[in-house]
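S.K.: test case, fold it:
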Amino acid sequence: MKMRLLFGSACAAMAIAVATPAAAHDSGETVKPIFQQTISNIPGKSLIAVVVDYKPGGASQSHTHAKSAFILGYVLSGAIESQVNDGPRRVYRAGESFYEQPGSRHPVSRNASKSKPAKLLAVFVVDTDDKELTTPVK
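M.R.: Coordinates of the predicted model:
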């Protein structure tokens, strides 16, 4: 059982390492992994958290996430404009949250301010063996 936990943790760590370059680019955002752990009572699932720092006017490229990923986005500071799938664009302020169902597309994720930074916590519940958490939409 310990070997399975160790293997799961290693896979989750690899997923974070692979996902970070895909999500971090020169558009005014920085992605920092802060937590990863297999979920012991849900075999094959992991919990992964990243913090996305947006510079004033910064944005994420349109993207999708791992098909297994359920995601909670929580605004730590500032204001984030977000759109999931074809839903409405909405501005979320510090203390507000949104979610993405597995298989969702995230066409808009950006700092709503041109003058102040913003920070987002993204928490993923994902299949432990998923290798890429974020894939840019071309």
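S.K.: C-alpha only now, for contacts and for neighbours.
M.R.: OK.
S.K.: OK, contacts around the residue positioned nearest the centre of the chain?
M.R.: Nearest to the geometric centre of the chain sits Ala122, at 4.3 Å (Cα atoms, centre = their mean). Ala122 makes contacts with Ala49, Val50, Val51, Val52, Ile71, Leu72, Gly73, Tyr74, as judged by Cα atoms under 8 Å, 6 or more residues apart in numbering.
S.K.: out of the residues you listed, who's nearest Pro88?
M.R.: Using Cα to Cα, Gly73 is the member of the contacts of Ala122 that sits closest to Pro88, with 15.9 Å.
S.K.: next, the contact list for Pro56, please.
M.R.: By Cα under 8 Å, 6+ apart, the contact list for Pro56 reads Gly28, Asn111, Ser113, Lys114, Ser115, Lys116, Pro117, Ala118.
S.K.: please give me the structure for this one as well, since I'd like to look at both together:
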Amino acid sequence: MSITWNKSRPAGIITPTFSYELADNPALSVVGLRVEYPPDGSTPPHRHGTASVIAYVISGSILSAMNDGEAKVYKAGESWYEAPGCHHRISDNDSKTEGAVIHATFIIKTEILVADGPEVLVQIDEEYLEGAMEQMGRKL
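M.R.: Reported below is the predicted structural model:
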């Protein structure tokens, strides 16, 4: 399956849900983000830096592909794991008519989160950054 990103598609809406240093290991923090995708919503290719990520589909279905792996559709109640350094080639709402919601939980070194801020959690690939800014700007 060929995977392409198109900036004319609507962007997901990201809402922070929590951020905590782990009490038994303050060198690590856990951060939650809720991503609401409108129908046909899309996120450009990106990485999550040094964070480990667990994504859980709350509603709808998400087409996801990482590194050189095949794209897979995850439905409500399903989840996937992304190791640090993974390249998330695509994250799309798989429906043209229904919305989709995921919750992503990040585990990251506290010093990196403090030094770089929450922007470190979602790093859009450089060649897509300008288009992503245009995509996100349309909903403001």
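S.K.: return the member of the contacts of Ala122 of structure 1 nearest to Ala94 of structure 1.
M.R.: The shortest gap between Ala94 of structure 1 and any of those belongs to Tyr74, at 7.8 Å (Cα to Cα).
S.K.: what sits against Tyr37 of structure 2?
M.R.: Pro10, Ala11, Gly12, Ile13, Asp92, Asn93, Gly99, Ala100, Val101.
S.K.: if we go to 6 Å?
M.R.: Gly12, Gly99, Ala100, Val101 (Cα atoms under 6 Å, 6 or more residues apart in numbering).
S.K.: ok, the counterpart of Lys45 of structure 1 in structure 2 to Tyr20 of structure 2 distance?
M.R.: Matched to structure 2 by TM-score structural alignment, Lys45 of structure 1 sits across from Leu28. Separation of Leu28 of structure 2 from Tyr20 of structure 2 (Cα to Cα, to the nearest Å): 9 Å.
S.K.: those two: which is more packed in?
M.R.: Of the pair Leu28 of structure 2 and Tyr20, Leu28 is the one with more neighbours under other Cα atoms under 10 Å, namely 18 against 13.
S.K.: let me know the helix or strand that that one is in.
M.R.: Using DSSP states H and E, Leu28 of structure 2 maps to strand 25-37.
S.K.: what's the mean distance for that strand versus structure 1?
M.R.: Between strand 25-37 of structure 2 and its aligned stretch in structure 1, the superposed structures give an average distance of 0.7 Å (mean Cα distance after the TM-score superposition for structure 1).
S.K.: Glu70 of structure 2 matches what in structure 1?
M.R.: Glu70 of structure 2 maps onto Pro88 in structure 1, by TM-score structural alignment.
S.K.: counterpart of Gly41 of structure 2 over in structure 1?
M.R.: Taking TM-score structural alignment, the alignment pairs Gly41 of structure 2 with Gly58 from structure 1.
S.K.: quick one: the strands in structure 1, in order.
M.R.: For structure 1, the strands defined by DSSP state E occupy 29-38, 45-54, 63-65, 70-77, 79-83, 90-93, 97-100, 105-106, 108-111, 118-127, 134-136.
S.K.: now those strands in CSV, with distance to Ser9 of structure 1?
M.R.: Formatted as CSV, the strands of structure 1 follow (distance: least, Cα to Cα, whole Å):
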stretch, distance to Ser9 of structure 1
strand 29-38, 6
strand 45-54, 8
strand 63-65, 19
strand 70-77, 18
strand 79-83, 30
strand 90-93, 32
strand 97-100, 23
strand 105-106, 26
strand 108-111, 28
strand 118-127, 12
strand 134-136, 18
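S.K.: burial count for the closest residue to Gly49 of structure 2 other than its chain neighbours?
M.R.: Nearest residue to Gly49 of structure 2, sequence neighbours excluded (Cα to Cα, 6 or more residues apart in numbering): Gly85, at 5.5 Å. Look at Gly85 of structure 2: counted by other Cα under 10 Å, it has 13 neighbours.
S.K.: how close does the corresponding residue of structure 1 for Gly85 of structure 2 get to Ala94 of structure 1?
M.R.: Alignment note (TM-score structural alignment): Gly85 of structure 2 maps to Gly103 of structure 1. Gly103 of structure 1 sits 26 Å away from Ala94 of structure 1, going by Cα to Cα.
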